[in-house]
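Engineer: Fold the stuff below for me.
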Amino acid sequence: MVAVGLQAGIASAAPEPGGSPVDRGELPAKVTPAERAALIAEAEDRGPDTAEALNLHSKTELRVKDVVQNRDGSTHTRYERTWSGLPVLGGGIIVHRTPDGAIDGVDKATEASVKVPTTQAPASQKPATPKARNSKAPRKVIWAAEGEPVLAWEKVVGGTQEDGTPSELHVITDAKTGEKLYEYQAVHNGTGNSMYSGQVQIGTSGSSGSYRMDDTARGGHTTRDSDNGNAVYTDADDVWGTGSPSNGQTAAVDAHYGAALTWDYYQEVHGRDGIRGDGVGASSRVHYGNAYVNAFWQDSCFCMTYGDGRNNQHPLTSIDVAAHEMTHGVTSHTAGLVYSGESGGLNEATSDIFAAAVEFHANNSEDVGDYLIGEKIDIRGDGTPLRYMDRPSRDGVSLDYWEPGAGNQDVHYSSGIANHFFYLLSEGSGQKVVNGVSYDSPTYDDQPVTGIGIGKAEQIWFKALSEKMHANESFADARADTLEAAGELYGQDSPEQLAVAHAWAAVNVGDRPGDPGDPGDPGDAFENADDVSIPDAGSAVTSSITVSGLSGNAPSDLKVGVDIKHSYRGDLVIDLLAPDGTAYRLKNSGWDSADNVQETYTVDASSESANGTWKLRVRDVYSYDTGYIDSWKLTF
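Structural biologist: From the prediction side, this is the model:
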């Protein structure tokens, strides 16, 4: 292994005073690939017992996707489900165990029971195998991500997207009716910096006269030339590239270096060896297409692919783009955030979040850590970044704050909500200069947010991603998961957990914290988190909350927080029923193409007694879409 010039500094984030993770036990442990394999094997062995303990049907089988072990010995095992041998899409389960192996908690992506006949699909409804290149024959699955589980077909359509990116479009259709239920893109696009990281050291193999871009210290990660049949780069003297895009090796150097920094970051900061956590390196491919202005990750080849950018002079191969693309792989092998709707925005944001984190961790003087995405590739030809985390709308299209229908936006634009949250959590609101870059971050409610530093923010996001998030995560779900992660890392009601609540409220997800005992809402709060199914075009259902211990009447600004999972919110009529039966209309039915209802309504209930049984009444007035009341809350 021979250096190309000077070693670029690689420094771990400096420890921050106060708010240390509780006994540090909730931080992920650093396990070897062999130890991780043993954890997975153990989880596989007790899969049947786990299924029985969770009262799952005998036709259900649990298959281990990932295991995270914390430093105190506790584990978080992510299972995928099958039903009669069929994959259950949206049926993921996370089982939390104490150091002695006892089940300490369970998170399910859906509470709906999976009891689906597997032979009800008429042959006429089976989709034809797509003709496009890389398409796959349809497979029979159980669709459980939305509403009641149904038998379905999943087909993967290959080909290319509009900008030339390969396509792996997953389309889910009802096996009985042929109706399309869902679709998402499995090739994850993203962009980052140019190749300007200065003179760096890269990991290679071989000997004088025959060196390869094969980083044996990092799982055998290889970098390959798309212009040469994806062959691994070779060189005689182990001195690679010139720093100019006219030299074909230069882009390869940046891609290889960026992959190494990303590997080091996940290993040193989060105890994860490689994308899958199994110590196996992926591969990078450079010079894809002609003047291709993008980069993408593919699970199918376990690889990142980079274009050469505008006029083939701006390869998308710098530190943050490598981190962005590799993080798509990490996300795929942890939460598996589906690349569509709100979960797609969270997927993209996760890649941007860790792109920034890797850049700060690398401490490269030529490409300093910042909260800008693609600031050097000049993708628009005017020198502006592709995305801004401090105020995402500066790019003209990204969302600063959550809004109804956010899940219908392009995932690169809805990602702005979580990007903005992460910036606020790290640095706080208002004007600030970090590493010579000026930022000015606003908030939805014009109230300030105090940051806790990127070192703590990245730990909170990774813990939520690897231990708590599910495939069809919403922004409201991400708020709940990051609050829980912050509480486990730094303590309940800690400044860090309160900061998480403040930062989400600042992007219009949830409320500001008030009472220290309730990091999510001010005042006296009462909640019902029991699921209640909402029949399709049926009679109204109710969920009750009994309020006691208060005096006098309810306030004139009673807050009613509603979280309903539903595939078409326009079908729903929602009322609050006071203890005396008086109904307060919260939402009418009507055209509204978004899914789910995650809103906080304000009701003048000053004429009602505060104590008593309050009810949330929900009716689905139109056919075809289903859902359930996930939870609701009253805050006095």
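
Engineer: alpha carbons only for contacts and neighbour counts from here, please
Structural biologist: OK.

Engineer: Please name the residues that touch residue 465.
Structural biologist: Contacts for residue 465 were tallied using Cα atoms under 8 Å, 6 or more residues apart in numbering; they are 331, 334, 335.

Engineer: Closest one of those to residue 597?
Structural biologist: For residue 597, the nearest member of the contacts of residue 465 is residue 335. The distance, counting by Cα to Cα, is 22.6 Å.

Engineer: Surely the closest one and residue 478 touch.
Structural biologist: No - taking Cα atoms under 8 Å as the definition, residue 335 is not a contact partner of residue 478, at 11.3 Å.

Engineer: quick one, which of the two is more surrounded?
Structural biologist: Between residue 335 and residue 478, residue 335 has the larger neighbour count (other Cα atoms under 10 Å), namely 25 against 22.

Engineer: that older thread, please enumerate the shared neighbours of residue 335 and residue 478.
Structural biologist: With contacts defined as Cα under 8 Å, 6+ apart, the residues adjacent to both residue 335 and residue 478 are residue 469.

Engineer: residues touching the closest residue in space to residue 341 that isn't next to it in sequence, list them.
Structural biologist: Closest residue in space to residue 341, ignoring its immediate chain neighbours: residue 407 at 4.0 Å, by Cα to Cα, 6 or more residues apart in numbering. Taking Cα under 8 Å, 6+ apart, we find residue 407 in contact with 340, 341, 342, 343, 345, 414, 594.

Engineer: here's the other one to compare against:
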Amino acid sequence: MVVLALQNGAATAAPESVNGASALPLSASARAAALKSAQDAAGSTAAELGLGAQEALVVRDVVKDADGTVHTRYERTYAGLPVLGGDLVTHVAKSGALKGVSKATGARIAVASTDARISAATAKKAALADAGSGNASARKVVWAAGAKSVLAYESVVKGVQADGTPSELHVITDATTGKKIYEYQGIDTGTGTSEYSGTVTLGTTAAASGGFDLLDSGRGGHKTYDLNGGTSGTGTLFHDADDAWGDGTPANRQTAAVDAAYGAAVTWDFYKSAFNRNGIAGDGKAAYSRVHYGNAYVNAFWNDSCFCMTYGDGSGNSHPLTSLDVAGHEMSHGLTAATAGLKYSRESGGLNEATSDIFGTSVEFFANNSADVGDYLIGEKIDINGDGTPLRYMDKPSKDGGSADYWSRNVGRLDVHYSSGVANHFFYLLSEGSGAKTINGVSYNSPTYDGSTVAGIGRAKAYQIWYKALTTYFTSSTDYAGARTGTLKAASDLYGAGSAEYNAVAAAWKAVNVQ
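Structural biologist: Here you go, the predicted model:
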């Protein structure tokens, strides 16, 4: 196992934790060196883990805790083919001893042959038929997310969903029988005067030709672009003569850009303050934002392919989906993609959505903005329902008419925005506890599955536990049972086994019927 060494000045102090389990931030050069070191030793690591002769490890991320523990995240290949659902994380103590391994699958990875009986063209044709339309590509892979490894094709069909959202549908086809095994969606569905957050400070850059560009060089170079109704490309970088942006109304094209840029800045600052994380991928590089997507498009999305956030203008082009919690939500899809890679389908998809709700909510509280105070309501500013109600409720998710309050065997069959309710409810209970209460002027009354009373440990501890689990224990296939295991491990790392925080995590999961 490779133990990550940090040079002097490569990291700053980690947030306070009981057992020194908070992650140390790495400079760009230190991170690159850590990744290279881990990759150079990947062969010996694979052997120590007992992987097969045809298996190899490809390093995705390295995290070092303040106590010296190193968590290294890997993808796997088999006979040179990518293995989907074979990702794993090793946990190595400062001494070099292996403390444990978190695996997406416990099954041994092997296929009888890497020769496919059907062609890539046949797999693409089937995927196109499944998607309805679009342009498809296909690659041969080993599918390891099921009970048994299967030689397969991964086809990616790019097109447009019914509501105008871009589509990147991933279809997994058995390379022997031609049958579809699995599918998931690859698209996870801002001084200026903003529409939702009042007058805010923006990071801008003086342009060489005069005036200012909406480019935040202090936060990785984040840029905000105007798509002007388009649905592709980056559009035009926002530019202003006097560095005073927007007027608080949707009629001014800069207003949505102010909200988007502000949201990205606050999210970046939250990651840095709470987790010592330097940007979405931890490499100091910013994503970018695009506003005014399409015509009356009622959605916002993260696209990992462009590493960007995109926002529509809402119904009648009068309610841009650029509120602070929505911006934090979309940016956090990028965080999930850069860490656990939770597949956007079934229970892992619900956990993916919940992660964005959890951190989007945490960003809103962190901002401490009197025009948009922190709450456990998702999208309450954008009036997406047309009646002033929020998009989702974390204290009792079922209030939206579709989300699940508690886990059941059917949760994985729900749309991921509804199956996320179980984890959202868990996070609320862990943060604030059960029963009736008023927080920042909003009334909540959170129930429990078993009628138990849950005492909260505070939002800051709750999001530390979730972040720790996401970045070191969750894998692409983590389900609700796995999330319970991962957050209990995270609570033990941060606060000690048997601590009040550990017991609260267990109680909150029990209260949403995950045991």
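
Engineer: Need the TM-score between these chains.
Structural biologist: These two chains, once laid on top of each other, score a TM-score of 0.92 by TM-score structural alignment, normalised by the length of structure 2; 487 aligned residues with a Cα RMSD of 1.6 Å.

Engineer: out of the contacts of residue 407 of structure 1, who's nearest residue 357 of structure 1?
Structural biologist: Checking the contacts of residue 407 of structure 1 against residue 357 of structure 1 with Cα to Cα, the nearest one is residue 345 at 18.2 Å.

Engineer: Just tell me what that closest one corresponds to in structure 2.
Structural biologist: If you follow residue 345 of structure 1 across to structure 2 using TM-score structural alignment, you land on residue 350.

Engineer: Same question for its match, what's its three-state structure.
Structural biologist: Following DSSP: H, G, I helix; E, B strand; the rest coil, the label given to residue 350 of structure 2 is helix.

Engineer: Please tell me how far it sits from residue 69 of structure 2.
Structural biologist: Counting by Cα to Cα, to the nearest Å, the gap from residue 350 of structure 2 to residue 69 of structure 2 is 29 Å.

Engineer: more crowded one of these two?
Structural biologist: Between residue 350 of structure 2 and residue 69, counted using other Cα under 10 Å, residue 350 has the larger neighbour count: 28 against 24.

Engineer: The more buried one and residue 416 touch, don't they?
Structural biologist: Yes - taking Cα under 8 Å as the definition, residue 350 of structure 2 is a contact partner of residue 416 at 4.4 Å.

Engineer: Now the common contact residues for the two.
Structural biologist: Overlap between the contact sets of residue 350 of structure 2 and residue 416, as judged by Cα under 8 Å, 6+ apart, is given by residue 344.

Engineer: What number of residues are in the vicinity of residue 82 of structure 1?
Structural biologist: Counted with other Cα under 10 Å, residues neighbouring residue 82 of structure 1 total 20.

Engineer: host element of it?
Structural biologist: When elements are assigned from DSSP states H and E, residue 82 of structure 1 belongs to strand 75-83.

Engineer: what stretch of structure 2 does that strand fall on?
Structural biologist: Strand 75-83 of structure 1 corresponds to residues 70-78 of structure 2 when matched by TM-score structural alignment.

Engineer: tell me the contacts of the match of residue 345 of structure 1?
Structural biologist: With contacts defined as Cα under 8 Å, 6+ apart, residue 350 of structure 2 is in contact with 344, 412, 415, 416, 417, 418, 419, 420, 421, 423.

Engineer: Structure 1: which residue goes with the fifth one?
Structural biologist: Taking TM-score structural alignment as the alignment basis, one finds that residue 417 of structure 2 is matched in structure 1 by residue 412.

Engineer: quick check, that match in a helix?
Structural biologist: Yes - under three-state DSSP, residue 412 of structure 1 falls within a helix.
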